[in-house]
Each structure stands twice: as C-alpha cells, then as structure tokens.
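Predicted structure and sequence below. I'll ask about it afterward.
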Amino acid sequence: MQNSDTFPKIESVGLSGLLVQFADNLSEPANRAALAFQAAVASERWAGVEETSSSLTSTYLRFDPLRVAHSVLRAQLSNLLASRDWYAAAPPQGRRFWRIPTVFGGDLAPQLAEAAALAGATEAEAIATLSTARTRVLTLGFAPGQPYLGDLPPSWNIPRQSSLTPKVPVGALVVAVRQFVLFANDTPTGWRHVGQTAFRCFRPDADEPFALSAGDEVQFNPVSAEEYRNILTSDTSGNGGAVMEAIA
C-alpha cells in the first residue's frame, strides 16, 4: 500500500474532468493501481461518465456536468478508492501477451551501441537483456496507439539525448529512463533507436485502430535484418510477424 498521506488523491481537471493520482513518479505499484482503477471505474458505468483512461500513474474521467454533479462523482470515486488496496490490485482482465520480431542494432537501429554503453553493457549483453524483458504497456500516448513499456532493469535508466534525432521510422523501438517506446509513426525523438520492427501500433482502417492496450505485455524477440525485411514484405496485416496470446 502507498506509504503516504498524499496519494491516492483526486484532482479536478477543468469543468468536466477528474484525475485520480496514485503517485507523482512512475513505479510498478502505481501503474498497476492506475490500470486496475480505470478498469474498475469503467465497469461501474456511472451515469454521466463519458470516458475513462489511464496514464503512467493516474486514472482520468471525463464526465458531463449536466448529468452528474461534480460532488457526486467525487464521492463515488472516494468510496471506490477506499474499497481496496489498489497498489496491490490484480491487473485488469482481457490483457494479452505479444511477441514482436525485432532487429536490434545495425543500420536499421543505429543507436544500440551508444545506448548499451550508457547502460554499462556490450551490444550482445544489451540485446540479451532487452530481448528477454517482458514489459508492460504502461500507457498509450504522444501519438495514436503509441505504447510506453517498462520497467527495464535499473541499468537502463539512461538519459534522453541532449538533442533530437530528426526522424525514426514507424515501428522503431527506442529506449530511455527504463522504458521502451514503440513508435506509431515517423517522428523525431530524443530517445535512442535500438530496435526496428514491422509492427504497426496504429491501424486506422481496422475495427480496433489501437493494436495494443494499456496492461498488455510485450517481448521483443530478436531477428536478423533479412528476416525483418521478409516480414515487412510478406505480412500486410500490420502485425509485423507478431504472435499474441491471451493472459489468463
């Protein structure tokens, strides 16, 4: 349970939003709490609540103030918060485990050596660590369907770059501050490009445009550049050769 009188706490966000904060810094228990609480709020189907989502350490609610009073919704949230220890709550149901083929290093991911050195590892050691880490989708953000994944081991608490890489391609796997980001589109970044996938996080024409959901787990399995190129040309689904299974 959180050892603080400060968290969890409820904050107002404008006239039609409430934010339940479980910490001011990322930790596994705080992220677990945010995910579990968001799922619980969604299952309550409270009148007037129009949207719920989770961030790294918070749960957000958007509501219609003409349908439910701010004070009423705040009281409902307070009662739900008091009903259990959310920092020890089980992860929400319906999660999935993805294994995504990934090229580490080389011309396709040219900053692996630099990132490995910052983590105190050789390239081979870095690949072994990064490819065996089973990471959680902590939240989606910055771009449609784009996941932040973690936590990586403490040695991977490496800083962002002091300047931006002008562009990395869609499917790029980047690393910093003990997290991965898997890019949903071509974009500049201050994180180091260590892997490349053919996976598409955002599929605007699909029934479910966001391939990953907060709480899903992901492992990035190493493949050769040739295997990657074969996947890129043969898999038109956007899955990039990924294998998915349900988590009980």
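Yep, it's here.

CA only for contacts and neighbour counts going forward, please
Fine.

which residue packs closest to Asn221, ignoring adjacent ones?
Pro101 (4.8 Å; Cα to Cα, 6 or more residues apart in numbering).

I should have written Glu50 there, sorry.
Phe63 (5.1 Å).

can you check Pro188 too?
Closest to Pro188 by Cα to Cα, 6+ apart is Lys167, at 4.1 Å.

what's the strand or helix carrying that neighbour packed up against?
Applying DSSP states H and E as the criterion places Lys167 in strand 165-168. Applying 3 or more Cα pairs under 8 Å, 6 or more residues apart in numbering; DSSP states H and E, one finds that strand 165-168 contacts strand 187-189.

rerun at 10 Å
When contacts are defined as 3 or more Cα pairs under 10 Å, 6 or more residues apart in numbering; DSSP states H and E, strand 165-168 packs onto strand 187-189, strand 192-196.

how far is the longest strand that the chain contains from where the chain is centred?
For the chain, the strand with the greatest residue count under DSSP state E is strand 96-104. With Cα atoms, centre = their mean, to the nearest Å as the basis, strand 96-104 stands 14 Å off its chain's centre.

what angle do that strand and strand 192-196 make?
110 degrees (axes from the mean of the first three to the mean of the last three Cα atoms, to 10 degrees).

Following element in sequence after strand 96-104, please.
With DSSP H and E, the next secondary element past strand 96-104 is helix 112-118.

Included below, for side-by-side comparison, is a second structure:
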Amino acid sequence: MAFSTIKDSITFHPLGDAAIVIQAGADIREDIHERVKQLFSCIEQHPFDGYVEAVQAFTNVTVFYEPYTVYQSAQLQQRDMSPYEWVKDYIEKLLEDKWQEGIQSNRRTVDIPVCYGGELGPDLEEVACINDLTPEEVVRIHTAGTYLVYMIGFAPGFPFLGGLSEKIAAPRRETPRMSIPKGSVGIAGKQTGVYPISTPGGWQLIGQTPLPLFRPDDESPSLLKAGDEVRFVQMSEKEFFSMKEAER
C-alpha cells in the first residue's frame, strides 16, 4: 500500500520533550499492526542525529530522541523550529520517500510447547467453565490457533498475542496473583500471552512452558518480537519437567 493512501490516517503528537508518538490507527487489527511494523522498520533503517530508539505498540510507534543533539545537528537556532517540529518534519518526509522499502513479508513462526492444567495451569477449569467447555476442549482450541505477536511489553519479553478464539476468551481474574511462575501461559479477554519472568499478574493461567522467552545474556534477549507468529503445542507433564531440567 502506498504511503499516500494512508497518510491522512497517520497522526503525530509529542510525548514530553524528548519523544514523538506516531499513531497508525485506533483499533487492534492486523492491518494496523502491519502499518506499525512498516513505520518502525522505516525509522529504524534511517535514523537521524539524536535518535535514541523506536518502540512499537499495538497502534503506534514512539520515537525517542535527544533534544539538544537534534537542536545542534539540525542548526535549529537558524530555523526557528523546536526539536519536536524538526523530528516530525523529518519523519513525514522519510515516510513519503522510503515507505515502499517496507518490511519483509515473511513471518517467523515459533512453536511453544505447553503443559496444560493441573498445578501448571490452575485456571484451566475456570476458563472452561466460563465458556461452557471441558478443559480438553479449551486445550484443543488453544493449540489449534496461530497467534500474531502484536507487541512486546509489560515485562521483558512478554508477548501480547492476537488471534485467540472467542470460544475460550475469559476476563482477567478479579484478584491478581502476587507472583506468577515464569513460563505461565494465560488468557485475558481475547488475548493470550506468556509470562517470561515471574511477576504479579491477573491473567487466567491455563498452562506453562519450559521454553525461556527472556534470555538476558543473549544479544537478543526476547525470544519473540512483534510480527512473529506463535503456535502452542501440547506436551505432557513428564516432557515438561524433562525439558525444564535440560534448559537449566
């Protein structure tokens, strides 16, 4: 899709004095996600003096920058412009010129093994009850889906996954847990996700994976990134503990 056809739907606004938010839409949809990835890719490939980083979210990209570096580099004292105005102008022109460079259409698919129910998935029966299903049916539906990683956030490496079947959607718990085990697979509303580290949380826990999603010593600490696809594969409790021991 040419940038000219979506230009009017992209808006900009400042976030403090050192960041700009580029809004690509209002809804959590796959086409908006693709637009966000395009924005992110374009900016990452063509940074400016003073650029710090770009962060993807569901419907926007936030670009962080060093105001004083931008001010000096762009000689703004001679242009009567603020760093924000210059960065906004730069990004607008960049998108006009480079939008077609785009991102690669091929998506990486990551299989995540999960042991469902029991102590590893204490809310599986609750999710089944909410949806008038058996626990086995919840597992079957959950493993049948392919899920899109919309963003990484909340905790290091935590993937917010879209594509959950409405048949197994469930509200967050009324009382969040103070500590959720690393690797727990949960459901909240129409989303599913995996807790990469132990943290408080209110998602309904249906299982657990022994696969580390956050590896702080690696060059790329997060196993998943926005744009990946995830498939959940059921494993036995014996396989779970065997793999967990091997990961240690």
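Yes, it's here. None of these values were measured; they are calculated from a predicted model.

TM-score for the pair, please.
Scored against TM-score structural alignment, normalised by the length of the first structure, the superposed chains reach a TM-score of 0.83; 233 aligned residues with a Cα RMSD of 2.6 Å.

hang on, the earlier thing: give me the stretch of the second structure that the longest strand of the first structure matches.
Using TM-score structural alignment, strand 96-104 of the first structure lines up with residues 108-116 of the second structure.

In contact with the spatially most central residue of the second structure, which residues?
Residue closest to the mean C-alpha point of the second structure, counted by Cα atoms, centre = their mean, is Met151 at 1.2 Å. Residues near Met151 of the second structure by Cα atoms under 10 Å, 6 or more residues apart in numbering: 33, 55-59, 157-162, 224-228.

What lines up with it in the first structure?
In the first structure, Met151 of the second structure lines up with Thr139, judged by TM-score structural alignment.

wait, is the residue nearest to the centre of the second structure part of a helix?
No. Under DSSP: H, G, I helix; E, B strand; the rest coil, Met151 of the second structure sits outside any helix and is assigned strand.

Quick one: the helices in the first structure, in order.
28-44, 70-81, 112-118, 123-132, 225-234 (DSSP state H).

buried stuff in the last one?
So that's helix 225-234 of the first structure. Within helix 225-234 of the first structure, the residues that count as buried by 16 or more other Cα atoms under 10 Å are 225, 228, 231-232.

cool, and stretch 28-44 of the first structure?
28-39, 41.

what about that stretch, how far off from the second structure?
With mean Cα distance after the TM-score superposition for the first structure, stretch 28-44 of the first structure departs from the second structure by a mean of 1.4 Å once superposed.

so how far is that stretch from its chain's centroid?
14 Å.

equivalent range in the second structure for it?
Residues 30-46 of the second structure are the counterpart of stretch 28-44 of the first structure, counting by TM-score structural alignment.

still on that earlier bit, for the strand holding Lys167 of the first structure, grab the matching residue range in the second structure.
The aligned range for strand 165-168 of the first structure is 177-180, by TM-score structural alignment.

okay, now the residue in the second structure that Asp151 of the first structure lines up against: neighbour count?
Aligning on TM-score structural alignment places Asp151 of the first structure opposite Gly163 in the second structure. For Gly163 of the second structure, the neighbour count with other Cα atoms under 10 Å is 18.

can I assume Gly163 of the second structure is in contact with Ile141?
No. Gly163 of the second structure sits out of contact with Ile141 when judged by Cα atoms under 10 Å, with a separation of 11.4 Å.

Thr109 of the second structure and Pro216 of the second structure, how far apart?
As defined by Cα to Cα, to the nearest Å, Thr109 of the second structure lies at a distance of 22 Å from Pro216 of the second structure.

residue farthest from the centroid of the first structure?
Largest centroid distance in the first structure under Cα atoms, centre = their mean is Leu66 at 33.0 Å.

Tell me which of the helices and strands packed on strand 165-168 of the first structure sits most buried.
strand 192-196 (a mean of 28; mean count of other Cα atoms under 10 Å).

In the second structure, which residue range corresponds to that strand?
Going by TM-score structural alignment, strand 192-196 of the first structure sits over residues 204-208 in the second structure.

Same list (the buried residues of stretch 28-44 of the first structure) but as TSV, adding distance to Glu245 of the first structure.
Output for these, formatted as TSV (distance: Cα to Cα, whole Å):
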residue	distance to Glu245 of the first structure
Glu28	22
Pro29	24
Ala30	25
Asn31	22
Arg32	20
Ala33	23
Ala34	23
Leu35	20
Ala36	20
Phe37	24
Gln38	23
Ala39	20
Val41	26
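
returning to what we had before: dump the helices and strands packed on strand 165-168 of the first structure into CSV; add distance to Leu112 of the first structure as well.
Shown next, in CSV, are those (distance: least, Cα to Cα, whole Å):
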stretch, distance to Leu112 of the first structure
strand 187-189, 15
strand 192-196, 4
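
Point out the one among those that comes closest to Glu123 of the first structure.
strand 192-196 (10.0 Å; Cα to Cα).

so how far does that closest one sit from its counterpart in the second structure?
Mean for strand 192-196 of the first structure is 0.6 Å (mean Cα distance after the TM-score superposition for the first structure).

could you say what helices and strands that strand packs with?
Using 3+ Cα pairs under 10 Å, 6+ apart, strand 192-196 of the first structure is in contact with strand 96-104, helix 112-118, helix 123-132, strand 165-168, strand 172-176, strand 179-182, strand 217-222.

Give me the angle between that strand and helix 123-132.
Going by the same axes, to 10 degrees, strand 192-196 of the first structure makes 70 degrees with helix 123-132.

by how many degrees do strand 192-196 of the first structure and strand 172-176 diverge?
Going by the same axes, to 10 degrees, strand 192-196 of the first structure makes 140 degrees with strand 172-176.
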